[in-house]
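Chemist: this one's sequence-less:
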């Protein structure tokens, strides 16, 4: 029976958000269009509250899958917003292009007690990251690019997310399938998937990674049960870079993730 891990300190998780924590990332960062993203400039702020749960399969050897309870909070104003696991400010915004300053907390972390294969490895911690994001709304799709860097020097690296999604609306239904890739610097990759010389033992050799690329695909679905109450779901797949899959502390080459929640909008 899988061990469920409940965490109520995820105060800024919102529509279609995983985190990957999905350990997250990685997960992370998902890109279904929220009401906040669709809000025209000059419109009244959007606010919603709710609750939900996210789950993901573990990539680390012997570690349990994750189930995490989350509050769903989203706010979008003229200049500032709360979205996903962080918040931001619009630098530029028109009908086609938006450029934002972003800040977020990365929950991706593990402790040596999470798995027998991690015993003797130093705990990996979450961190605060900041960066820039740009989003282009085309006729048939939405393209986005995000860049984040570590402010607390935990992993000391960078992440670049490239996404394409195709939103569909039909009455009270909103569907957004997406494809994307997340690029991670060598410092990031080694922090979460590498093995230092001091951590190497028989069966767990020293392991060093370069830049890595994880591919993702999934679908977000929002259903308006009433004018104010929304059911939000997301499910997806992440294919790990071969260097990550070959790590001696990893025993999977992909992970699945999902989210379900209900929120009241104002």
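Modeler: Cool, the structure landed. What you see is a predicted model, and the numbers here were worked out from it, not measured in a lab. Numbering: from 1, shown residues only.

Chemist: only C-alpha atoms for contact and neighbour calcs from this point on.
Modeler: Will do.

Chemist: can you give me the helices in the stretch 1-150 of the chain?
Modeler: Listed in chain order, the helices found in the stretch 1-150 of the chain under DSSP state H, counting those that start in this stretch are 35-38.

Chemist: Residue 55: how many residues sit nearby?
Modeler: By other Cα atoms under 10 Å, the residues close to residue 55 number 25.

Chemist: Quick check: it vs residue 62, distance?
Modeler: According to Cα to Cα, to the nearest Å, residue 55 stands 17 Å off from residue 62.

Chemist: Kindly report the same for residue 140.
Modeler: 43 Å.

Chemist: higher neighbour count, those two?
Modeler: More neighbours surround residue 62 than the other of residue 140 and residue 62, with 15 against 9 (other Cα under 10 Å).

Chemist: What separation is there between that one and residue 119?
Modeler: Separation of residue 62 from residue 119 (Cα to Cα): 11 Å.

Chemist: Check it against this one:
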């Protein structure tokens, strides 16, 4: 019932705001920006008991921003988990706005941990798969001086948790000689239903060494830094680092070993 209610609310706001949307996006012009690069990525996730949490390998990273009318799709290789956001701009003012947004905020895992592998992790054997959320909600954007602040309230409308989370972050973009630098600091507040779906233990998952456990409301904090340096026409060197930590009580879960995580990457990308 909760999922139906929030979906109806978002649909109502979407259609009621369509005619009021900013005229500069109401034509049929398709706007896009795209970059593709080869990077070395070193990441350590919040460790699950017995599971591999560290990953280090070369890979492709893609950043894209596509806009059509008031709709947009953004990908974020520089964010902590990467990923994409789909949105619709409901209200557009000079220094603030409100969007309807949809995206994922939590990393999935199963008996094998975060990464696909042939054998299951003994300590995680018998747990159900935790699927990625697909959350829907609203984002409020505010530009103040050289900072941009975003507040998001989303509900896992298409996922399995039946929970919600509140996200808040602020970003500062500045130039340092020929470097373009982004500094981002933020926090998340997870409802008990949302975070318990991932790190709680249900009765049918409990064993003698893994008792039932319910995770209460939880918060997390993170900081991200990314820097770009032009090395040739359309070619850019890019590097970034992120640090993340849950509330200390998250390690009380029988399947959680550590509450902190990090990501470091560097490489070269081509900007189209």
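Modeler: Right, received. Where do you want to start? Since we're looking at a predicted model, the values are computed, not measured.

Chemist: Pull the contacting residues for the equivalent of residue 199 of structure 2 over in structure 1.
Modeler: By TM-score structural alignment, residue 199 of structure 2 lines up with residue 193 in structure 1. Listed by Cα atoms under 8 Å, 6 or more residues apart in numbering, the contact partners of residue 193 of structure 1 are 209, 244, 247, 249-250.

Chemist: swap in residue 209 of structure 2?
Modeler: With Cα under 8 Å, 6+ apart, residue 209 of structure 2 has no contacts at all.

Chemist: That one belongs to a strand, doesn't it?
Modeler: No - applying DSSP: H, G, I helix; E, B strand; the rest coil, one finds residue 209 of structure 2 to be coil, outside a strand.

Chemist: What's it aligned with over in structure 1?
Modeler: Following TM-score structural alignment, the counterpart assigned to residue 209 of structure 2 within structure 1 is residue 203.

Chemist: repeat for residue 269 of structure 2
Modeler: Taking TM-score structural alignment, the alignment pairs residue 269 of structure 2 with residue 263 from structure 1.

Chemist: Contact partners for its match?
Modeler: By Cα under 8 Å, 6+ apart, the residues touching residue 263 of structure 1 are 48-51, 72, 229-232.

Chemist: ok, how many other residues are close to the closest residue in space to it that isn't next to it in sequence?
Modeler: Residue nearest to residue 263 of structure 1 in three dimensions, not counting chain neighbours: residue 50, with 3.8 Å by Cα to Cα, 6 or more residues apart in numbering. Residue 50 of structure 1 has 20 neighbours, counted by other Cα under 10 Å.

Chemist: Per the alignment, name the residue of structure 2 opposite residue 50 of structure 1.
Modeler: In structure 2, residue 50 of structure 1 lands on residue 36 (TM-score structural alignment).

Chemist: Can you give me the distance of that match to residue 63 of structure 2?
Modeler: 7 Å.

Chemist: any shared contact partners between the two?
Modeler: Common neighbours of residue 36 of structure 2 and residue 63, counting by Cα under 8 Å, 6+ apart, are absent.

Chemist: counterpart of residue 104 of structure 1 in structure 2?
Modeler: Under the alignment (TM-score structural alignment), residue 104 of structure 1 pairs with residue 103 in structure 2.

Chemist: Ok, residue 222 of structure 1 next?
Modeler: Counting by TM-score structural alignment, residue 222 of structure 1 lines up with residue 228 in structure 2.

Chemist: quick one: which helix or strand includes its match?
Modeler: Per DSSP states H and E, residue 228 of structure 2 falls inside strand 218-232.

Chemist: Tell me which residues of the lengthiest helix in structure 2 come out buried.
Modeler: Secondary structure assigned by DSSP state H gives helix 2-18 as the longest helix of structure 2. For helix 2-18 of structure 2, burial by neighbour count (16 or more other Cα atoms under 10 Å) applies to 3, 6-7, 10, 14.

Chemist: Likewise for stretch 223-242 of structure 1?
Modeler: 223-224, 229-241.

Chemist: before we move on, back to that, joint contacts of residue 62 and residue 119 of structure 1?
Modeler: Joint contacts of residue 62 of structure 1 and residue 119 (Cα under 8 Å, 6+ apart) do not exist.

Chemist: Switch the buried residues of helix 2-18 of structure 2 over to JSON lines; also include distance to residue 29 of structure 2.
Modeler: Putting those into JSON lines (distance: Cα to Cα, whole Å) gives the following:
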{"residue": "3", "distance to residue 29 of structure 2": "34"}
{"residue": "6", "distance to residue 29 of structure 2": "31"}
{"residue": "7", "distance to residue 29 of structure 2": "28"}
{"residue": "10", "distance to residue 29 of structure 2": "25"}
{"residue": "14", "distance to residue 29 of structure 2": "20"}
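
Chemist: Identify, from the residues you listed, the entry nearest to residue 204 of structure 2.
Modeler: Taking Cα to Cα as the measure, residue 204 of structure 2 sits nearest to residue 3 out of the buried residues of helix 2-18 of structure 2, at 25.1 Å.

Chemist: For that closest one, give me its contacts.
Modeler: 155-158, 162.

Chemist: Aligned to it, what sits in structure 1?
Modeler: Checking TM-score structural alignment: residue 3 of structure 2 goes with nothing.

Chemist: could you check the distance from residue 3 of structure 2 over to residue 170 of structure 2?
Modeler: Counting by Cα to Cα - residue 3 of structure 2 and residue 170 of structure 2 are separated by 29 Å.
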